[in-house]
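[1] no sequence for this one, just the structure:
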């Protein structure tokens, strides 16, 4: 898919803004807009929803979320190099994209969003598990989000959905399944990303339980 919104293909965006992925930021860019649109659809019906996305990079998934009808998208991006590319998307979707440049681990963004809220992210590998644990461990339950649709390394995804007494079952599965219903909805090979990571990836969709099990 060359484009979904009149904006340039992602390879051109990366080249124009010199967005070489940085390993220290856990960056692996997903450039196929067919795949990013599919991930957006895995989050369910986005019409009438605010969406939080962490680590949008050049904005491939962001574009998918907006094209799939999200009412409003709030992106949190630590890398300031990505902001100009995201601003170009915001100009194409007036009033529907808010960009916050900063560290998602240090920001409280829930107050910027209106319910219902879905979280959809290709999470940076180096903070993915920590963010998931935080979203599952708020002071008050139910949390601000209704669902999480998140990309992880495949082995982390398998730990999240593992059943009791299976090889992957442990603390992460226990915490997740105590408060949400998780399932793997998509697998992605390393070659889907630029640069290609050394591991396979998987998208996990989690629907919150109104009360813990």
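    The structure has been received and is ready for your questions. Please read these numbers as outputs of a predicted model, since none were measured by experiment. Residues are numbered from 1 along each chain as shown.

[2] could you use CA atoms for every contact and neighbour count after this?
    Will do.

[3] the nearest residue to residue 3 once chain neighbours are set aside: neighbour count?
    Once flanking residues are discounted, residue 3 sits nearest to residue 9: 5.7 Å by CA to CA, 6 or more residues apart in numbering. Neighbouring residues of residue 9 were enumerated by other CA atoms under 10 Å; the total is 17.

[4] can you check the one 5 residues further on too?
    Here the count is done by other CA under 10 Å, and residue 14 has 20 residues near it.

[5] got the contact list for the helix or strand harbouring it?
    Assigned by DSSP states H and E, residue 14 belongs to helix 10-17. For helix 10-17, contacts defined as CA atoms under 8 Å, 6 or more residues apart in numbering pick out 20, 31, 32, 33, 58, 60, 81, 82, 84, 85.

[6] and which of these is nearest to residue 180?
    Closest approach to residue 180 among the contacts of helix 10-17 (CA to CA): residue 60, at 27.1 Å.

[7] next up, a second structure to put side by side with the first:
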């Protein structure tokens, strides 16, 4: 859609409403319109698409999503930002719905239906928890069509990491066992107000084929155990998970190895045997 040409600059909106990024909420505002439009292009064409945004703040990315033609549902827990978002919703002529609340408490599938794209500059303090929840959707393909998310660069690198390095861990396995994850581009800290202490990056994730006979919750429990004590050998880190050491033996995996040396496929194979043992 085309937003009204007389829409006030985002800096003016922030000043008029007395807004400032709240550290306790993990906020950092993005004001660069070109950068925001670039983020909105990552999922592909959003014309007529439903988009879910978490933590819109004063609405910078929201504007870019609306300019891209999306129908946006945004959830914001910071009540200070709601008047600014209400103004934007009025200008958006029915293309923007704002929910005042905590994203962790939203039943997204019921609210949005299937096929929504999630695009968000996630608050740092809940970003990983939300990602894990979205990746662990019970039904697959999930209710979401794609994830385009801003993270600290270190977290982004953990999501796309390959086996063998220190960045490879639980997030990489959960993001890659039935999805395709990539870093779209880095974002300099100077792009934010206020600038965070770290560089950020935009990650794009699309659902893929789910391996049969594996439950997401089982894989989550397995990776929690394996990487919770990542410096220890698997025989130590997995001894508290019933059936895990037997699964290693059946698969011919050396229990003296450490978790980061296994592949995503190895973790999927272990989880499959755990599920079979539970069902037996």
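    Received the coordinates, thanks. Computed from a predicted model, the values in this text were never measured in an experiment.

[8] follow-up on the earlier one: using CSV, lay out the contacts of helix 10-17 of structure 1 together with neighbour count.
    Shown next, in CSV, are the contacts of helix 10-17 of structure 1 (neighbours: other CA atoms under 10 Å):
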residue, neighbour count
20, 14
31, 21
32, 18
33, 20
58, 26
60, 24
81, 16
82, 21
84, 13
85, 18
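
[9] mind putting these in JSON lines, secondary structure and distance to residue 138 of structure 1 included?
    Formatted as JSON lines, these follow (DSSP: H, G, I helix; E, B strand; the rest coil; distance: CA to CA, whole Å):
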{"residue": "20", "secondary structure": "coil", "distance to residue 138 of structure 1": "35"}
{"residue": "31", "secondary structure": "coil", "distance to residue 138 of structure 1": "33"}
{"residue": "32", "secondary structure": "coil", "distance to residue 138 of structure 1": "34"}
{"residue": "33", "secondary structure": "helix", "distance to residue 138 of structure 1": "33"}
{"residue": "58", "secondary structure": "coil", "distance to residue 138 of structure 1": "30"}
{"residue": "60", "secondary structure": "helix", "distance to residue 138 of structure 1": "29"}
{"residue": "81", "secondary structure": "helix", "distance to residue 138 of structure 1": "31"}
{"residue": "82", "secondary structure": "helix", "distance to residue 138 of structure 1": "29"}
{"residue": "84", "secondary structure": "helix", "distance to residue 138 of structure 1": "33"}
{"residue": "85", "secondary structure": "helix", "distance to residue 138 of structure 1": "32"}
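
[10] can you give me the strands for structure 1?
    Listed in chain order, the strands of structure 1 (DSSP state E) span 29-30, 50-54, 72-77, 97-101, 117-122, 147-153, 180-188, 193-194, 201-208.

[11] in structure 1, which residue is most central in space?
    residue 121 (0.1 Å; CA atoms, centre = their mean).

[12] surely that one touches residue 54?
    Yes: using CA atoms under 8 Å, residue 121 of structure 1 makes contact with residue 54 at a distance of 5.6 Å.

[13] quick revisit: okay if I get the strands of structure 1 as CSV plus distance to residue 159 of structure 1?
    Listed next are the strands of structure 1 as CSV, based on distance: least, CA to CA, whole Å:
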stretch, distance to residue 159 of structure 1
strand 29-30, 23
strand 50-54, 21
strand 72-77, 26
strand 97-101, 31
strand 117-122, 17
strand 147-153, 10
strand 180-188, 11
strand 193-194, 22
strand 201-208, 11
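
[14] what residue of structure 1 is the furthest out?
    Outermost in structure 1, CA atoms, centre = their mean: residue 165 at 29.3 Å.

[15] may I see the buried residues of stretch 119-128 of structure 2?
    Neighbour counts over stretch 119-128 of structure 2 (16 or more other CA atoms under 10 Å) mark 119, 120, 121, 122, 123, 124, 127, 128 as buried.

[16] for the second one, give its distance to residue 100 of structure 2.
    Distance, residue 120 of structure 2 to residue 100 of structure 2, using CA to CA, to the nearest Å: 16 Å.

[17] quick one: the helices in structure 2?
    Counting by DSSP state H, the segments of structure 2 that form helices are 10-16, 33-41, 60-67, 82-91, 108-112, 127-135, 153-160, 170-176, 216-228, 234-237, 244-251, 264-279.

[18] could those helices go into JSON lines alongside distance to residue 197 of structure 2?
    Converted to JSON lines, the helices of structure 2 look like this (distance: least, CA to CA, whole Å):
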{"stretch": "helix 10-16", "distance to residue 197 of structure 2": "22"}
{"stretch": "helix 33-41", "distance to residue 197 of structure 2": "19"}
{"stretch": "helix 60-67", "distance to residue 197 of structure 2": "21"}
{"stretch": "helix 82-91", "distance to residue 197 of structure 2": "27"}
{"stretch": "helix 108-112", "distance to residue 197 of structure 2": "31"}
{"stretch": "helix 127-135", "distance to residue 197 of structure 2": "17"}
{"stretch": "helix 153-160", "distance to residue 197 of structure 2": "11"}
{"stretch": "helix 170-176", "distance to residue 197 of structure 2": "22"}
{"stretch": "helix 216-228", "distance to residue 197 of structure 2": "26"}
{"stretch": "helix 234-237", "distance to residue 197 of structure 2": "33"}
{"stretch": "helix 244-251", "distance to residue 197 of structure 2": "40"}
{"stretch": "helix 264-279", "distance to residue 197 of structure 2": "32"}
